[in-house]
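Student: need coordinates for the following:
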Amino acid sequence: MTRRDEDTAVPALSAGQRLRIRRSRETLVDGGLLALPPGHAGVPPLIEQSWRRCIGEAVPTAPDRIGYADPGDDHTALRRAAAPVLERLVDSFADVPVAMVLSDATGRIVRRHVGVRRQRTLMDRASAVEGSDFSERSVGTNGIGTVLVERRPVLVRGPEHYNALLENLTCAGTPLVEPGTGRTVGSLSLACAVRDVHPLMAVMAADIGRQIEARLLDEAGEHRRRLVRAYLALERATTGALVVDADTVLADRHALAHAGPDLHTLLWDLLRDGGPDRPRRMRVPMPDGPHDAVVAPVEGTGGTAFSVRLAPRRAAPAVAAPATVRGAALHHDPEVDHRLREAVSHRETVAVTGPGGSGKLRTARRVLSRLGHDGAVVVEPHREREWWETARAALAAGRGLVLRRVHLSPGPRPELLRDLAATGVPFVLTADADPTDDTTPALLGQVATTVRLPALAAGREHLPALVETLLAELPPPASGSRLSGAALDRLRAWHWPGDLAELRTVVTAAARRAGGGPVDEADLPDRLRTARRELGLLEAAERDAVADALRAAGGNRTRAARTLGIGRNTLYRKLREFGVS
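Tutor: The predicted structure is shown next:
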């Protein structure tokens, strides 16, 4: 595999250079992104770009608590592939003060080999231990996290590290790319004390990385052969056959009859941690509902793949759908869709309310389209002084009408809206749902049937179908993209402050980036790839207090920390924890 931008030698830094680099970093951190013009930090462009990303993400620059999680067992493909390569080199590195560090795709250290005691002590003091989170969002610029962001080899020397915890280290890292898919599955780094730097560190790291990638290719081939053999054996013996691992689902046509875009996610969520070690009857989730099945581990995969034999279901008597539910859905939430269809079937005036960005205008247009008015006129009374004349003219011409954001204007009065309804031409109103606003609901209640759209985060179970709809609306080749199970997992984990509008932007950008191919985690924005759990009430209040203090201080973190009565490092940690920038 050809690698560009590999350093052939690692130059040492003089004491003066280290001091200048440290001062440049501190100038940017303390003064903000505009404190130095781009290209004037005195470090390689890649390092400066990383620093600026870290400042934008409010990553701490001083020693701080680093995230830790049990690195788990050695059954992942990456660790199986890396193990023989690293173990073969252990003897060669036994007396060399250099550590070999393997990370997964998130930046978590999953394997560390170090022979010399003082190097082990240095790594321990830097918290570079198995299980530590060395992503760029956690510890800033470093030879693991920055490699994964840039997806290319990176050399980080001493004070070029963003966090002072790592200033005594020089690290040369290289990404580990899965052959065939092109996915970055981890990184391999060599780390040593600044004074022990070797001119060929970057070359050695790249060479070890190539060896691991070669093993990944062998592992992938053998693993996939095992999957195919297990699938063929199951398919010959039964119907409703599936084989699933972390990345793949193989299914016969009988199993596909129960499939949907979230098939892999549903199965793997169950089997990843709860898969049996021998054949066992289980109730497994499928997109069309739970199924009885016999689940067994695929031989030779160490519990990383499973066969699933679906039991046949008794056929249920067909029930004809009522006329009011025929045709394409008006909304992805079945309950909302039913209420809209009921209103449409009785030709009622509809008011669509909901959070900002929840798709009110989109839904209003669908309602009017169902009533035979595709080219609806959209009028915003709070923006147009002559909105009444525009609305009357649209209805007089027989065109549909959307009165948008009526909560922002005192203009629409009940008698005026009743006059519009008297024309017999359908129109729809939209308004943001605000619990402190009693006037708008009272107005809408006098003239329309109100249907409230839920926040996207409240209906995560509908995400797969909604994403499929959004993709289908894109022009080729993006419309041919499909999201992987891992990408769907990331969408489910996100809290969607921008609601449907944000989802549409994310899906559109990811599909275009994928060029019509599969959309994976790497195609999603960084904020989704590192999505955290939702905050509780107390945490949300704390987050708001931090954000308010930072806003009041004009973005000056030192003043904000003083206002809150906490140290600056604590503030950095809170900013990162709550995702405040």
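
Student: can we go C-alpha only for contacts and neighbour counts from here?
Tutor: Noted.

Student: can you get me a residue count around residue 483?
Tutor: 25 (other Cα atoms under 10 Å).

Student: same question for residue 70.
Tutor: A count of neighbours around residue 70, defined by other Cα under 10 Å, yields 11.

Student: report the separation between it and residue 108.
Tutor: Distance of residue 70 to residue 108, given as Cα to Cα, to the nearest Å: 10 Å.

Student: again with residue 569
Tutor: Where residue 108 is concerned, residue 569 sits at a distance of 22 Å (Cα to Cα).

Student: show me which of those two is the more surrounded one.
Tutor: Using other Cα under 10 Å, the more surrounded residue of residue 569 and residue 108 is residue 108, with 27 against 19.

Student: what touches both of residue 70 and residue 108?
Tutor: By Cα atoms under 8 Å, 6 or more residues apart in numbering, residue 70 and residue 108 have these common neighbours: 130, 131.

Student: could you report the separation of residue 408 from residue 439?
Tutor: In terms of Cα to Cα, residue 408 sits 11 Å off from residue 439.

Student: over to residue 561?
Tutor: Residue 561 is 40 Å from residue 439, where distance means Cα to Cα.

Student: same thing with residue 66?
Tutor: On the measure of Cα to Cα, residue 66 and residue 439 end up 50 Å apart.

Student: one more, please, to line up against the first structure:
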Amino acid sequence: MSMTVLQVHGDTTRPDIESSWARSRLNGVRRDALPPFDLVTRTSESNLARAANPVLRRVAGELEGTQVALVLTDHVGQLVDIHGAARSMRHAIGDLGLVPGVQLGEDRIGTNALGTPLETRRSLLVRADEHYLTVFRGFTCYGHPIFHPVTRRLEGVLGIGSKTGADYRLSSLLARRMVRDIEERLQRDSPRAQSRLMSAFQAAVGRRGRAVVVIGEGLVLATPAAVDLLEPADHAAVRACAESVPIGSQESHELALTSGREVRLVCTPIDGADGVLVDITQESVVRRGNSLSAQAPRWPLLIVGEAGSGRTTEAHTVAGPGATTLDATDVVLAGESVWAAQLGEALWGNGPAVVVENIQLLSPQLTALLAQRLRETTRNVVLTSTPGEHLDEIHAVVPALCNDRRELIPLRRRRHEVPGLAQQILTDVAGHTRTRFTAETMRILASQPWRGNLAELRRVVEVVAAVRSAGDIIPADLPASHRGGQPPGSPIREAEREVIMAAIEAAGGNKLQAARALGVSRSTLYNRIRALRIG
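Tutor: Reported below is the predicted structural model:
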């Protein structure tokens, strides 16, 4: 079907349509489906709406009685307002369910002149049969993105639509004129907080050659020294560090840049503004990776980490080549007696190190046997486990016998490492460097909760590598489940989220039991689940 589009319209915009149709298919949008329009509660009037309304009203007056409609969406694709158009055009729009509050993202309704420019950040003409959903093929529409002139943040999209057959040749000229007027009004109405960010930045760059970055809501300022030092992946890592700083305190982070240099980031919140000043100084020592394995272990060694956090990789790196591996998950298939015999054989006599995986799955009997074998063996032994109370209760005897213990930090608590890890995994998976993540894609990746840690990150990168084999990887290339990046919450909200998730997991998914265990009502728990976006 996409080839038909290219054959019918052979101009320079058609590859954009083809790519958009491919994304629509990947998002599971059905061409014959009705738009899944669910009204979203609208917040108070935004800066975009305040700047755009006078422009929309003025032009709508000039177009009164014509078959042309002016449509405005915000930066997430929510329809903000519709202006102009003759009565028949308004009825046609209303019959489609297009009212303020509905979502027009490409991932929901496929190729369209409002959602697709949000994905590509470029203007686009969508002719009648180029709409992905059949119900929209009675219209030809042009969409032009609106960028804040100060922050360069994508604020929304202005769309001009008409019924098929109407003259759309002047749509691009009209849209550009209107967007220019809207952006000028946005600049005049720029909030005072951004002025504070600018003042803080100017005060910090007094010393020549200083690498400084100021990160605020929709605003990033950087000195030439910082621009020269940081690659796109590094920008996303610096942002992740800045967003993790609690209000009213200063934090310091060490970061290995894409170039291999190690830097120290001193992150200081800016008074009176939602922003952070990051001072970057280069360290003399280059850090080699994030693994703890360079440290000489004391045996037996216990490695504790969440699922997907790299327990197995760390264990085998420490154990060295030729290590023997036993996994407690095999008890289910082999039976306790067979597994016990394998354990005794692996730990008997001299030989290479032994890795015992997933001790959290061992029964009390096998735990006691493992403890006995650890007392007797002369082998170097590495054990792996998930964190939890079981290490202080049913399996407490094993950690007590270990002379060393390493805790692997969950990926969500080291967000600044996500950009570098993602690019490294992409190179490993793709086998070449013809693709790379854009800074915006890196930012979205760094903001994900990563409940599955490194394993989840690898799966996402593998999906991306299968979709894009060359060029920049934009947010639209990410799986739909990992596009909605939000700035990370405060440490308190993150802690609350983890407590609730742990209670639900302990209750086997029963939220009523989880609410009782937490000492709250079921309605309170559901409210917190929605507020914290717990799946």
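
Student: who has more neighbours, residue 561 and residue 439 of structure 1?
Tutor: Applying other Cα under 10 Å to residue 561 of structure 1 and residue 439 shows that residue 561 carries more neighbours, namely 20 against 10.

Student: just say helix, strand or coil for the more buried one.
Tutor: Look at residue 561 of structure 1: counting by DSSP: H, G, I helix; E, B strand; the rest coil, its state is helix.

Student: which residue, other than its chain neighbours, is closest to it?
Tutor: residue 568 (5.5 Å; Cα to Cα, 6 or more residues apart in numbering).

Student: do residue 119 of structure 1 as well
Tutor: Nearest non-adjacent residue to residue 119 of structure 1, counting by Cα to Cα, 6+ apart: residue 97, 5.5 Å away.

Student: aligned to that neighbour, what sits in structure 2?
Tutor: In structure 2, the residue paired with residue 97 of structure 1 according to TM-score structural alignment is residue 67.

Student: kindly report the same for residue 25 of structure 1.
Tutor: In structure 2, no residue is matched to residue 25 of structure 1 (TM-score structural alignment).

Student: can you check residue 356 of structure 1 too?
Tutor: Correspondence of residue 356 of structure 1 to structure 2, assessed by TM-score structural alignment: residue 307.

Student: residue 426 of structure 2 and residue 461 touch, don't they?
Tutor: Yes. In this structure residue 426 of structure 2 lies within contact range of residue 461 using Cα atoms under 8 Å: 6.0 Å.

Student: hmm, residue 558 of structure 1 is touching residue 569, no?
Tutor: No. Here residue 558 of structure 1 lies out of contact with residue 569, judged by Cα under 8 Å, at a distance of 9.6 Å.

Student: follow-up on the earlier one: how about the contacts made by the residue nearest to residue 561 of structure 1?
Tutor: 557, 558, 561.

Student: turn those residues into JSON lines, columns for distance to residue 528 of structure 1.
Tutor: Shown next, in JSON lines, are those (distance: Cα to Cα, whole Å):
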{"residue": "557", "distance to residue 528 of structure 1": "25"}
{"residue": "558", "distance to residue 528 of structure 1": "28"}
{"residue": "561", "distance to residue 528 of structure 1": "27"}
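
Student: now, which of those sits nearest residue 5 of structure 1?
Tutor: Of all those, residue 557 has the smallest distance to residue 5 of structure 1: 35.5 Å, by Cα to Cα.

Student: mind checking how far residue 6 of structure 1 is from residue 200 of structure 1?
Tutor: For residue 6 of structure 1 relative to residue 200 of structure 1 (Cα to Cα), the value is 11 Å.

Student: more crowded one of the two?
Tutor: residue 6 (17 against 14).

Student: I figured that one was touching residue 153, is that so?
Tutor: Yes. Counting by Cα under 8 Å, residue 153 is a contact partner of residue 6 of structure 1 at 6.2 Å.

Student: who touches both of these two?
Tutor: With Cα under 8 Å, 6+ apart, residue 6 of structure 1 and residue 153 have common neighbours 202, 206.

Student: if you count neighbours, what's buried in stretch 114-126 of structure 1?
Tutor: Residues 114, 115, 119, 120, 122, 123, 126 are the ones in stretch 114-126 of structure 1 that count as buried (16 or more other Cα atoms under 10 Å).

Student: how about these, which pair is most distant?
Tutor: Greatest spacing in the buried residues of stretch 114-126 of structure 1, by Cα to Cα: 115 and 126 (16.5 Å).

Student: what's the span of stretch 345-354 of structure 1, first residue to last?
Tutor: 22 Å.

Student: buried sites along it?
Tutor: 348, 349, 350, 351, 352, 353, 354.

Student: repeat for stretch 177-194 of structure 2
Tutor: Buried residues in stretch 177-194 of structure 2, counted by 16+ other Cα under 10 Å: 178, 179, 181, 182, 183, 184, 185, 186, 190, 193, 194.

Student: now the strands for the stretch 201-350 of structure 1?
Tutor: Under the criterion DSSP state E, counting those that start in this stretch, the stretch 201-350 of structure 1 contains strands at 241-245, 249-251, 280-284, 291-297, 305-310, 350-354.

Student: the fifth one - contacts with which helices or strands?
Tutor: The reference is to strand 305-310 of structure 1. With contacts taken as 3 or more Cα pairs under 8 Å, 6 or more residues apart in numbering; DSSP states H and E, strand 305-310 of structure 1 sits against helix 201-237, strand 241-245, strand 291-297.
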